[in-house]
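Visitor: I'd like to go over a predicted model; first the sequence, then the structure.
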Amino acid sequence: MTTAIYSIEVPGAPVVPGETKPRIDSINVDGKLTTNMDGVNNMHDNLLLGMKLAGPNARCLGYRPMNGNNEPGPYKWMTFKEVKESATDIGSGFTKLGASAKSRVGIFSANRIEWSLVDYGCCVYGQISVPMYDTLGMEAVKHMAEETEMVVIAISPEKLTEFLKLWADLPLVKTVVVFGEIPKESVALAPEGAQLMTLDNLMELGKNDGHAPLPEISAGPSDAYTICYTSGTTGRPKGAVLSHMCFLSTVNAARNRINHGHIPTLDNSDVHLSILPLAHCLERCIHAILSGNGARIGFNQGDMRKVVEDIGELRPTVLVGVPRIFNRIHDQVWAQVKARGGIASSLFSYAHGVKRANLKMGSNTHWLWDRVVFKAVRERFGGRLRLVISGAAPISADVLDFLRVTLSTTVLEGYGMTEVTGPSGVTYGGDMQAGSVGPPLGNSMYKLVSVPDMNYKVDDKPNPRGELYIKGNSTFSEYYKQPELTAETIDTDGWIATGDIGTFNEHGNFVVIDRRKNMFKLAQGEYVTPERIEIIYTDCPVIEQIYIHGDSLQSTLVAILVPNEEFLRREIEGSFTISERASKPLNNLCMDQDVVQLMMNIVKSWGQKNDLKGFEIPKAVYLESDPFSVENNIMTPTLKVKRLAAKARYSQIIAELYAKSNSDSA
């Protein structure tokens, strides 16, 4: 068992009643927060540093071009020099179109190589990029374009038709740059005085147009780099203004962890498969860290159903995902193990148990089991993974341990939010004790503040408990054009309340134990944190997605549940009374009251197994055959439930669930 300490109290910090002393990364023994690296003053400098480390002709960004049969070919790479030159042409083109320094440039696209080229182009000439989740919907796109007064938007072809319908309502947007060919019929649909052009046209304009690219404009560390709109689980997106320092200090904090051996070294031999949305701060920070260390980034082909193919082709050494992705991997592997049966299944379970026990000793490798049992799992990910990171939402201890055991590599869990530039903290590589999200990175500090109304106090024993506050060089400056909301979020000393309740464990790691935001009280006075309950239930193999609903006028919870079809059919097949129905269509199964009762029994037993209190276990469920998604507006792009949207969509069903539940208990 490790006795390491991963965070320390800030030396000389005063005692404030109702608060813990601020804690910082134990690497920062002088008590000072990490800033940008000397000579790296903006994100363009960060790219140039990566080019210096790797070499100008080293591979930088890669993608899979389609062949004549519309099938993806092998990865094609741009060198650091080519990326730098393309970015200069793009930024110069934007400037010639009227987007001067500090002008806002929208990026409306899923992850693709052009996304990064446009972002780098903005860095060269001081424009502020405003990424848009490509699945947010057009009302949100219109809101962001209006609020930030965008003058140019770069857009992927599949989004063009929908954007053309609202372009006339955005008079400030004079140019739309398309990643690819522009259909002839679309050209005539541009509003009067506005224009469509391809990215190639823009680059040609930036490079030539009778003279060379314009002189570069160097931004300073405190200048705004990007406005990141939070997808929002409860309302309209709001734009967090993030400076170059926000990202540069995160890159440098990660570099310090690497230098101290707590994160694997990164160089041009490393390659990352970009899966999470680039409009999300976590993926953006990962790109910045990798680029600044001279590593390579490969883009997936744009279809999440084909990510396994991309993994096989790219064979990444770095993989960053959200818990839902890793939960699915965990469930699929264990399902295959159980289906195999016999000696093979027993051997896998035994080897897993041995290695999981060894995690407590700080080891996740085994001379025999890694070669005999777990090699097949590693090969599914290309066989070269050196670093795996889970972020954006909590991951269960079972799944985290599973990844460490089967992949036999460094697996980290991060913590953060948009307002602190994504990852504000991450576990140490040698810390294999699941259950915490690690200490703060060197550019941030944490403190806990008592929450008396929830009975969490910083003088609780054995460890302090309270709401987590974050402050540092990664914190956002403001919500764009929303001073009142900014003042509500950042206190006068620069601290941001996260809404997460937690504690510092014996190693100085932050452990999330509850949630203040979205908390509500049931009719009999019990406080409920629905997100915590949802996390517990999504670890159940039979449950793919779940929305927990409660009401202060009701004494119980109800749930909208999307079952995992494969595992649901297995449960039905194993049932003595309804096994013959297992082959029915999923929507029919979801309407079958016997199947609903079967799922209700699973919900009850899983809740009890995971120590949920009686009032935290839903008393009625509705089975939904149509998964929650970004497209149907129930999920955010980072795969979190949008609570207001879910409540509105299922309001009638929720009322019926309560009516039935209350009738049964009468």
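Guide: On my side now, so go ahead. Bear in mind that the values here come from a model prediction, so they are computed numbers and not experimental data.

Visitor: drop to CA atoms for contacts and neighbour counts, all remaining ones
Guide: Will do.

Visitor: which non-adjacent residue is nearest the residue sitting nearest the centre point of the chain?
Guide: In the chain, the residue lying closest to the centroid (C-alpha atoms, centre = their mean) is residue 392, at 3.7 Å. Excluding the flanking residues, the one nearest residue 392 by C-alpha to C-alpha, 6 or more residues apart in numbering is residue 322, at 6.0 Å.

Visitor: thinking the one you found is in contact with residue 390, fair?
Guide: Yes: using C-alpha atoms under 8 Å, residue 322 is in contact with residue 390, at 5.4 Å.

Visitor: which of those two has more neighbours?
Guide: residue 390 (24 against 19; other C-alpha atoms under 10 Å).

Visitor: ranges for the helices of the stretch 301-450 of the chain?
Guide: Using DSSP state H, counting those that start in this stretch, the helices of the stretch 301-450 of the chain run over residues 307-314, 323-340, 342-359, 369-372, 375-379, 397-407.

Visitor: Go through those helices and pick out the most buried.
Guide: Using mean count of other C-alpha atoms under 10 Å, the stretch among these with the largest mean neighbour count is helix 397-407, at a mean of 22.

Visitor: structure B:
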Amino acid sequence: MVAHSWPETDGIADSDAEEERRVAELCARDPQVRDAAPREAVSTLVRDSDLPLAEIVRTLVEGYADRPALGERASEPVTDPRTGRTALRLLPRFDTITYRQLWAGVRAIAAEWRQNPHHSLRTGEAVGILGFTSIDYTMLDLACIHLGAVSVPLQSSAPVTQLAPIIAETGPRILAASIERLDTAVEAASASESLRRLIVFDHHPEVDEHRDRLAAARRRLAEAGSPVLVDTLAAVRERGGALPAAPLYVPAEGEDPLALLIYTSGSTGTPKGAMYPQRLLRSLWRGFWPGTRLLPTIGINYLPLSHLAGRISLVGTLSRGGTGYFAARSDLSTLFEDIALARPTELTLVPRVCDMLFQHYRAELDRREPEAADPAAAAEQVRADLRENLLGGRVLRATCGSAPLSDGMTRFVESCLGLQLHDGYGSTEAGGVLLDTRVQRPPVLDYKLTDVPELGYYRTDSPHPRGELLVRTETIIPGYYRRPEVTAEMFDEDGYYRTGDIMAELGPDRLVYVDRRKNVLKLSQGEFVALSHLESVFVTSPLIRQIFVYGNSERAYLLAVVVPTPRRARTRGSGTPT
């Protein structure tokens, strides 16, 4: 088993005091940050009232009507003189829309969907959404809340073989797809019995490739004899803007209808839809981490809305009257350029992005070190440059979640940010559970550890009890959509949700992640190893740029494919002893 070192203190009090000082200083000199501060009257109304979900959203957009809500990279059409074809070129700035403009778009979509003469969308029906996070995507998702429809965000990188059973199970009449994912959407629509409309978003008619894809989609569906009609979101909004507004959906008293289905990736089996009724979405809009200070929020959104982490980031910004900027490319090739332009006050990180930041650091250090008189000073200069330029220079709070981050990588990111990297732990099924190793009450009601003898984890372990974490929370999902047998397996006999994660209990309400119960490999001699943990440890080495660790149960050893840092590769190539 891998040895772990546990923190004796969490440092939260010192972090809070430092955060308060940073906020005051930044607000004093930066009007954009100052103007993004939450309004107490709006926050109190949303937090303390019993408003229905759609009323919460309307309260927020009306309370912050003239503030910038969402931004996307500005672009301009550029025509290739050789081919005559037009594409978009990104510009070094963001264009924004206000909360008022956002809500106008949502209302127009809702009106067109409800009053469409051929395929009117009814309350409780599903709407599938396939694409990268964007302003258009957000409008589509909020239109579902407006009408009481069920949003079904689909994993944008999933193949048709994975999407088809989800579409068959949920039976949406409308599938909205980004122009980037239109080919996949057409293939899925051709095999669907329920779909009647395919709405294309993030579509720019001046771009030749976009026009070609749209025409090809219509042609393919027509040739297949499909009843699915293809439309653009711009056309839907134009028609809806001329129609009477659709009524805002309010559930009948005592009802808690389904509002959202978040499907698992299917990496451990058939994808299954975690059911989010209106009650759970209301809690998300009221604040995922109850009790945390409300900061002036300028955020960067790059995580998919088919995952809870992406929704926490976006909803957390909108619920506080902040501004959320979207990454320009789904492959994240422009992410750090986007961050530098947006200059966020809050960063939601995942291990992959932390690794990308580390690679930036290593590349710049490799470039500077040959001429540096003091390597340590050069390293500090690179970190300061990353903090002020690559990350925008005004981050007030940063949180990492979705997967464990190694101690070494955590220290590296903190050295770049100049502040504590908060560690958030939760799940799609249970909501937020831990923040900086502390059990969050609310929403957690109770927890316990259970022995995992096959991996050698026991509650009797010394110096800290270890075992699988089981929890009861206020934000637990009621189950998986149309999967009663899988839902039954979620819980133990006492109603506790099985997280599948191994934790060590440092003290009352203090837990740290150790392992994933199913994310281990048993080697031929009987030893269990966690491949992802080994990768996260090795990638922090100054000698390693990338690493892939492989093993199988027929061998007693592991293999690794390593890409060394350029400096190490040069050293090896010169014959210098290593």
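Guide: All right, it came through fine. Remember, predicted model here, so these are calculated numbers, not experimental data.

Visitor: where does the TM-score land?
Guide: After superposition, the two chains reach a TM-score of 0.80 (TM-score structural alignment, normalised by the length of structure 2), with 507 aligned residues with a C-alpha RMSD of 3.0 Å.

Visitor: ok, back up a step: can you find the partner of the residue nearest to residue 392 of structure 1 in structure 2?
Guide: Superposed on structure 2 with TM-score structural alignment, residue 322 of structure 1 falls opposite residue 350.

Visitor: State the distance from the closest residue to residue 459 of structure 2 other than its chain neighbours to residue 505 of structure 2.
Guide: For residue 459 of structure 2, ignoring the flanking residues on the chain, the nearest one in space by C-alpha to C-alpha, 6+ apart is residue 465 at 4.3 Å. Plainly put, residue 465 of structure 2 is 5 Å away from residue 505 of structure 2 if you go by C-alpha to C-alpha, to the nearest Å.

Visitor: returning to what we had before: who's in contact with the corresponding residue of structure 1 for the residue nearest to residue 459 of structure 2?
Guide: Aligned by TM-score structural alignment, residue 465 of structure 2 pairs with residue 464 of structure 1. Residues in contact with residue 464 of structure 1 (C-alpha atoms under 8 Å, 6 or more residues apart in numbering) are 20, 448, 457-458, 503-504.

Visitor: between the residues you listed, which is closest to residue 59 of structure 1?
Guide: residue 504 (41.6 Å; C-alpha to C-alpha).

Visitor: Dump the helices of the stretch 301-450 of structure 1 into a markdown table; add distance to residue 186 of structure 1 as well.
Guide: Output for these, formatted as a markdown table (distance: least, C-alpha to C-alpha, whole Å):
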| stretch | distance to residue 186 of structure 1 |
| --- | --- |
| helix 307-314 | 31 |
| helix 323-340 | 37 |
| helix 342-359 | 57 |
| helix 369-372 | 55 |
| helix 375-379 | 45 |
| helix 397-407 | 47 |
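
Visitor: Please name whichever of those is nearest to residue 179 of structure 1.
Guide: Each of the helices of the stretch 301-450 of structure 1 has some distance to residue 179 of structure 1 by C-alpha to C-alpha; the shortest is helix 307-314, at 21.1 Å.

Visitor: Quick one: distance of that closest one to the chain centre.
Guide: 20 Å (C-alpha atoms, centre = their mean, to the nearest Å).

Visitor: Now do the contacts for residue 506 of structure 1.
Guide: 5, 463.

Visitor: quick one: it from residue 4 of structure 1, how far?
Guide: Residue 506 of structure 1 is 9 Å from residue 4 of structure 1, by C-alpha to C-alpha.

Visitor: what's the answer for residue 341 of structure 1, then?
Guide: Taking C-alpha to C-alpha, one finds residue 341 of structure 1 at 40 Å from residue 4 of structure 1.

Visitor: for residue 520 of structure 1, same thing?
Guide: Counting by C-alpha to C-alpha - residue 520 of structure 1 and residue 4 of structure 1 are separated by 37 Å.

Visitor: Neighbour count for these two, which is higher?
Guide: Ranked by neighbour count (other C-alpha under 10 Å), residue 520 of structure 1 and residue 4 place residue 520 first, with 17 against 12.

Visitor: Does that one touch residue 549 like I think?
Guide: No: if you go by C-alpha under 8 Å, residue 520 of structure 1 and residue 549 don't touch, sitting 9.7 Å apart.

Visitor: Tell me where the stretch 101-250 of structure 1 has helices.
Guide: For the stretch 101-250 of structure 1, applying DSSP H, counting those that start in this stretch gives helices covering 113-125, 138-148, 157-164, 184-187, 199-207, 244-259.

Visitor: ok, average deviation of the shortest one from structure 2?
Guide: Between helix 184-187 of structure 1 and the corresponding residues of structure 2, superposition yields a mean separation of 3.3 Å, by mean C-alpha distance after the TM-score superposition for structure 1.
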